[in-house]
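# Okay, predicted coordinates and the sequence, questions at the end:
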Amino acid sequence: MLKKIIFMLLLGCVLLSQSVMANLLISPTRISIDERERTAKVTVINTSKETKTYRVIWSEKQSTPTGGYLTLPTTTETSLSPMTRISPKQMQLAPGEKQTVKVAIRKPKGLASGEYRSHLLFQALPNESTKAASSIKINMIMSYSIPVVLRVNRESPVVAIERAQLAKNQNNQRLEFALTLKRETAFSSYGKLTAYFKSDTSAALEKIAEIGNLSIYPEVKKADVTLSLFNGKNLNKPGTVIFKYTGEDEYSDINFAEYTLPITTSMLKL
């Protein structure tokens, strides 16, 4: 019985962690600071039905080639957090209440050119009034982080799509694309990767897949990206797939990379 209770509590941890963003609205979810700017603002709204306490701290993370992050134990030479100040660092919000969090930047004199990044971590603290029904109590701290980037003497990132191939997802048996993107220069890219299909019998381009909010950070030289087809879209005839990685936000006027993949009848027999 005890093991069953523990299992149910741990399962609850997983489900609650997946719903953090459902109870906490953060805007924006990414901050890019120009070297001439001195402050940035983030709006936090408690969208749950109970009063919540949130803590705001810095977290250092390293991007991985396959997506996601590794949490680092300490700051690095490219961490942004040592040159910042957060206000407030903790807040209590009633249902529907919002709070503006300010990030002040204090650049040291002679700061070297390059990109500096830390992640602003919002932690939803457990309510002290919540009592466990049994003698077992697990205090869960749910959290969500957003990247904050400062670029000094920014240069436009150079990105190339080195490889693209058609594959089959082993879970749902649907076709998908596996791509490798290579980034050069010391600055990250940010944008969306889109796939368009043109059949051999038509000149029309059809958008069949897209992934947004795609960043390739300086610590990642090559990124492996999986691009899944939209629901209702299928590849069932030969033609050509055109991939385009285009910039968004501060890179909205940049086309980073393009790649063409011929689709043959034999490839569709995966």
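Good, I have the coordinates.
# use CA for all of it now, contacts and neighbours both
Fine.
# Mind giving me the packing neighbours of the helix or strand containing T194?
When elements are defined using DSSP states H and E, T194 is found to belong to strand 189-199. Using 3 or more Cα pairs under 8 Å, 6 or more residues apart in numbering; DSSP states H and E as the contact test, the elements touching strand 189-199 are strand 206-216, strand 239-247.
# and these as TSV, adding mean neighbour count?
Output for the helices and strands packed on strand 189-199, formatted as TSV (neighbours: other Cα atoms under 10 Å):
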stretch	mean neighbour count
strand 206-216	17
strand 239-247	21
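# Save the ones you listed as CSV, and put in distance to T264 too.
Formatted as CSV, the entries for these read as follows, by distance: least, Cα to Cα, whole Å:
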stretch, distance to T264
strand 206-216, 17
strand 239-247, 7
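# another structure for you, compare them:
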Amino acid sequence: MKPMILAPVQPKLLVIRYALLVAAVFIGCSCLPWQEAAAQGNLLITPVRVVFDGQKRAEELNLANAGKDTARYLISFVEIRMNRNGTFDQIDEPDSGQLFASKYLRFFPRSVVLAPNEAQVIKLQVTGLSQLTPGEYRSHLYFRAVPDELHTDDKKTQDSSGISVKLTPVFGITIPVIIRVGETNANVRLSDLSLDLATEPRLTMLFNRSGNSSVYGDITVDYVSPQGKSTQVATARGLAVYTPNKQRYLHLPLEKNPGINYHSGKLRIAYTVTSKSRTEQLAQAELQLR
């Protein structure tokens, strides 16, 4: 009897994908003014924030592939909770006071394939507006890159059981889409300012939002010397406090410039929003240094 020859057992390949959601990351702030493009990987998106209010019913998003390879992106809605520390969680059910916008929005196309330096327009439209009660509705449009598994260079690891694991990053970016119905308003106040000098200068502040709509803007921090000289030491663009959150903390590193003494003088903090050519101050605060 001929011996039975068993083929060598090939280790199983387990592909694990993980998503990097940006909101923005998810990011607590998009770190870009909304007039500019959001970027993740090689995908550029503009605008980075969509608000439907008044008579506005449609918007166009511009996607561009800034990379050297053709890429495919899937587009969908995700629902996001903002936490008090500025981080984000993906959720399925709205929190108390939170309203999702996704079921009142439609977009086309739902996936795009972009060659290098190619652009594509995504059309976004509000539907069923008559069904909405006054307030702010928010969902996030998620653009997820589909990896090319045939040409991936990701490293493989093998555990003691002989199972190979390949980690394939799935990069993505989210942008908020907001519908405002009826009378909406928001105010914001900065409080609980403190400066930590233990390792590097770091300013902490608390955003206090009131009203029935989100706030979104840019933070600038100026150091004012005892002689009155003002020097900008930090900026943070695209900081939001989304409904239903009433508060959000921000920890912001400050520049260590020669000649700046964070033990004297003061810090002047401004929270502003720019719309076209107009800049509006949402909040201002000062921290005396000692």
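Looks like it came in fine. Remember, predicted model here, so these are calculated numbers, not experimental data.
# re earlier: so which of the helices and strands packed on strand 189-199 of structure 1 comes closest to F187 of structure 1?
Shortest distance between F187 of structure 1 and those, using Cα to Cα, is found for strand 206-216: 8.7 Å.
# quick check: that closest one aligns to which part of structure 2?
For strand 206-216 of structure 1, the aligned range in structure 2 is residues 231-241, judged by TM-score structural alignment.
# what's the spacing between the matching stretch and its chain's center?
Here the centre of mass of C-alpha atoms in stretch 231-241 of structure 2, compared against the chain's by Cα atoms, centre = their mean, to the nearest Å, lies 14 Å away.
# Mean per-residue distance, it versus structure 1.
In the superposition with structure 1, the aligned residues lie an average of 1.2 Å away from stretch 231-241 of structure 2, counting by mean Cα distance after the TM-score superposition for structure 1.
# outside of the strand holding T194 of structure 1, which residues touch it?
Counting by Cα atoms under 8 Å, 6 or more residues apart in numbering, the neighbours of strand 189-199 of structure 1 from elsewhere in the structure are 157, 159, 183, 204-217, 237-249, 251-252.
# hmm, back to that, out of the helices and strands packed on strand 189-199 of structure 1, the one nearest L25 of structure 1 is which?
Across these, the minimum distance to L25 of structure 1, taken as Cα to Cα, is reached by strand 206-216, at 17.3 Å.
# between the closest one and strand 189-199, how many degrees?
Our comparison of strand 206-216 of structure 1 with strand 189-199, counting by axes from the mean of the first three to the mean of the last three Cα atoms, to 10 degrees, yields an angle of 160 degrees.
# Tell me which other helices or strands strand 206-216 of structure 1 touches.
Under the contact definition 3+ Cα pairs under 8 Å, 6+ apart, strand 206-216 of structure 1 sits against strand 189-199, strand 222-228.
# Same list (those strands) but as JSON lines, adding mean neighbour count.
As requested, these are exported to JSON lines (neighbours: other Cα under 10 Å):
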{"stretch": "strand 189-199", "mean neighbour count": "21"}
{"stretch": "strand 222-228", "mean neighbour count": "19"}
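# Distance to V148 of structure 1 added to those, as a markdown table?
As requested, those are exported to a markdown table (distance: least, Cα to Cα, whole Å):
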| stretch | distance to V148 of structure 1 |
| --- | --- |
| strand 189-199 | 13 |
| strand 222-228 | 20 |
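# Tell me which of the ones you listed lies nearest to I138 of structure 1.
The closest approach between I138 of structure 1 and any of those, judged by Cα to Cα, belongs to strand 222-228 at 36.1 Å.
# superposed on structure 2, where does that closest one end up, distance-wise?
Taken against structure 2, strand 222-228 of structure 1 registers an average deviation of 1.1 Å after superposition, with mean Cα distance after the TM-score superposition for structure 1.
# And stretch 281-290 of structure 2, what's buried?
Residues of stretch 281-290 of structure 2 classed as buried: L282, A283, Q284, E286, L287, L289 (neighbour count, 16 or more other Cα atoms under 10 Å).
# how near is the second one to A101 of structure 2?
Spelled out, it's A283 of structure 2. Between A283 of structure 2 and A101 of structure 2 the distance, using Cα to Cα, to the nearest Å, works out to 28 Å.
# Okay then, goodbye and thanks.
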